[in-house]
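Chemist: Sequence and predicted model, in that order:
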Amino acid sequence: MKSCLIDTIFLSDKRKNLLLLLLEGPQTSDDIKDKLNVNWGAMIPQIKKLEEWDLITSKDRVYYLTDMGRAIANNSKQLLNILCVYENNQKYWATHDLSRIPTDLLDRIGELGPCKLLESDLAHVFDANKDVVEAMIDATFCGTLSNFFQPQYNKMYNTMIKNGCDLTLIYSQSVFDRILSEYVYDGTAELDDVKFLDWKNTKFYVIPDGLGITEISVTNNIVLLGLFDSDNRFDSRYILSSGDRSHQWGMELFAFLSKEAKRIETNVKD
């Protein structure tokens, strides 16, 4: 008896992996064996089931997705990516406020790919997170939008700037007001002690309160996302992701959240 389509796709890793492989293009039987590391005899009945649903076809031992097979495989891949992102850090996503992420980006959150949860131990929760520093220090571009300010990251930003990083910093109004009152560089500090506003290659912006997230930082290498928990409480943990699709997703969220940002004039000109 012919099984239902969803069972055909998701109840067999061999069938699921074959559909995803064929998204890359036509594959010979040898390609399938090598790339999926399977025994060809074990693949034949799986291929027949996909052929029964007209998801794949073949010619001269070369296998292709049909038009409908490609549409289903593409959407299956998107679902699997979302499930991977959610499953790997389920407790974080389930207990944090996602309302500031636009629906179209939330639907594509699988583009973040494999994510890592960065968290500081209690003894270092007020220090610069070493995993954050390691992920960002070599960036040539960095855009950060933040609802908090941690002076311990100044050293990291100074190093990035010395290395030629193009830096954009956006702070909420209340955070920016505190920075002005406590951390503005007065022109007398040594270079490594420069605190704020006169960093070269740096653009500063302020945005109205109510960002709805703790921070998003996007570099040419990584996306770093911090969210308030479901009770709107600050959380020092971050989701870290990398890759081209992740970068595009992060840039779109960064652009969406920073639409109302207004540039702050400083002594350093472009």
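Modeler: Perfect, thanks for sending it.

Chemist: CA only for contacts and neighbour counts going forward, please
Modeler: Will do.

Chemist: tell me which residues in stretch 10-22 are buried?
Modeler: 14-22 (16 or more other C-alpha atoms under 10 Å).

Chemist: ok, and what's touching it?
Modeler: With C-alpha atoms under 8 Å, 6 or more residues apart in numbering as the contact definition, stretch 10-22 has outside contacts at 8-9, 32, 36, 43, 46-47, 50, 63-65, 69, 73-74, 77.

Chemist: my read: Val175 touches Asn147, true?
Modeler: Yes. Assessed by C-alpha atoms under 8 Å, Val175 is found in contact with Asn147 at 6.6 Å.

Chemist: Mind checking which of these two has more residues around it?
Modeler: Asn147 (22 against 18; other C-alpha atoms under 10 Å).

Chemist: tell me the contacts of the more buried one?
Modeler: 171-172, 175, 209, 211, 213-215.

Chemist: Mind doing that once more with 10 Å?
Modeler: The contact partners of Asn147, taken as C-alpha atoms under 10 Å, 6 or more residues apart in numbering, are 170-176, 207, 209-216, 226, 234.

Chemist: okay, pairing it with this:
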Amino acid sequence: MENSYLNLVLFSEKRKNILLLLKEGPKSLEELRNSLNASPTSVQPQIKLLKGRDLLCGTRKKYELTLLGDIIAENMQNLVNTMETLEDKYDFWANHKLDGIPLYLLKRIGELKHSTFTKPLDESSMFSPHTEFVENISKSKFVKGISPFIHPLYPEMFLNFAERGIDISLIVTEPVLERMKTEFRPEMEKFLALENTRLFVYDKELLLSSAVTDGFLSLGLFYNSGAYDHANDIICFGPEARQWGEDLYAYYEGLSREVKEI
């Protein structure tokens, strides 16, 4: 196993980084050396080893991945992204329930690599909306939300957004729908009367909250104890994270029934 691909790639930080750099596109020896902050004499032996196993090809003026090298680099990049995502916010992921995230999206958790935490506007109130959520949602062209609870400000807020032309699609639980019917009926009747709004009900327990727009993804989870974490939402602005959020929404919409009127 001395010459296995596992040993060749994963047990050498320099060789791993060379493959990941070439995944971005062809590079010269000088470009690789500068990116790695290494001398040519320390980089060239690693390139020779990778060329010897047909993972890259070319000359010092331009190295690029072979098809086999591209396959390995792609899977390695996914692994690196996943590990960095989990390590960056280890306490958050370890202390929260992940049951609400379907397995195929958990396997893509590395797409949330570039994320930060967003805090409530009013940290003295556990139910206060989060700062970045409120600031960014008003700039969006569409909003797709999933929520196991209802904030008193949300019915009027989402109605205002919809009346301004923002496409709004929401997934809520049966208890939340009942609260909408009794406590926020006027707002919800106006909301559902608009052409750019949709409302769905998920009949089972929702173990997360989420909002995805054309600009960002916001994700909230429950603690392992069962209590919802109102203080910390993950927020991401990159295209991969937004697609992850849209896929999460599509998953739950497919398991929900649409509500046309209340």
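Modeler: Good, I have the coordinates. Since the model is a prediction, treat every value here as computed from it, not as a measurement.

Chemist: Quick check: the two most widely separated of the contacts of stretch 10-22 of the first structure?
Modeler: Greatest spacing in these, by C-alpha to C-alpha: Met43 and Asn74 (21.2 Å).

Chemist: The longest helix anywhere in the second structure vs the first structure, average distance?
Modeler: Scanning the second structure for the helix with the most residues, using DSSP state H, yields helix 67-88. Compared with the first structure after fitting, helix 67-88 of the second structure has a mean deviation of 1.1 Å; criterion: mean C-alpha distance after the TM-score superposition for the first structure.

Chemist: Could I get the full set of strands for the stretch 101-250 of the second structure?
Modeler: Assigned by DSSP state E, counting those that start in this stretch, the strands in the stretch 101-250 of the second structure fall at 115-118, 142-147, 167-173, 197-202, 208-213, 217-221, 233-236.

Chemist: list the contacts for Lys162 of the first structure?
Modeler: Lys162 of the first structure neighbours (C-alpha under 10 Å, 6+ apart): 156, 199-201.

Chemist: Distance of it relative to Ser174 of the first structure?
Modeler: 29 Å (C-alpha to C-alpha, to the nearest Å).

Chemist: And Asp138 of the first structure, by the same measure?
Modeler: 30 Å.

Chemist: neighbour count winner among these two?
Modeler: Between Asp138 of the first structure and Ser174, counted using other C-alpha under 10 Å, the more crowded position is Asp138 (19 against 15).

Chemist: Counterpart of Ser258 of the first structure over in the second structure?
Modeler: Matched across to the second structure, Ser258 of the first structure falls on Glu253, judged by TM-score structural alignment.

Chemist: so its match makes contact with Val259?
Modeler: No. Here Glu253 of the second structure does not reach Val259: they are 11.8 Å apart, not a contact under C-alpha atoms under 10 Å.

Chemist: what about these two, which has more around it?
Modeler: Glu253 (20 against 13).

Chemist: contacting residues for the more buried one?
Modeler: 144, 146, 169-171, 199-202, 247.

Chemist: Helices of the stretch 1-150 of the second structure, residue ranges please.
Modeler: Applying DSSP state H, counting those that start in this stretch to the stretch 1-150 of the second structure gives helices spanning 5-10, 13-23, 29-36, 40-52, 67-88, 90-95, 103-106, 131-137.

Chemist: Most tightly packed of the ones you listed?
Modeler: When the helices of the stretch 1-150 of the second structure are scored by mean count of other C-alpha atoms under 10 Å, the highest mean neighbour count falls to helix 13-23 (a mean of 19).
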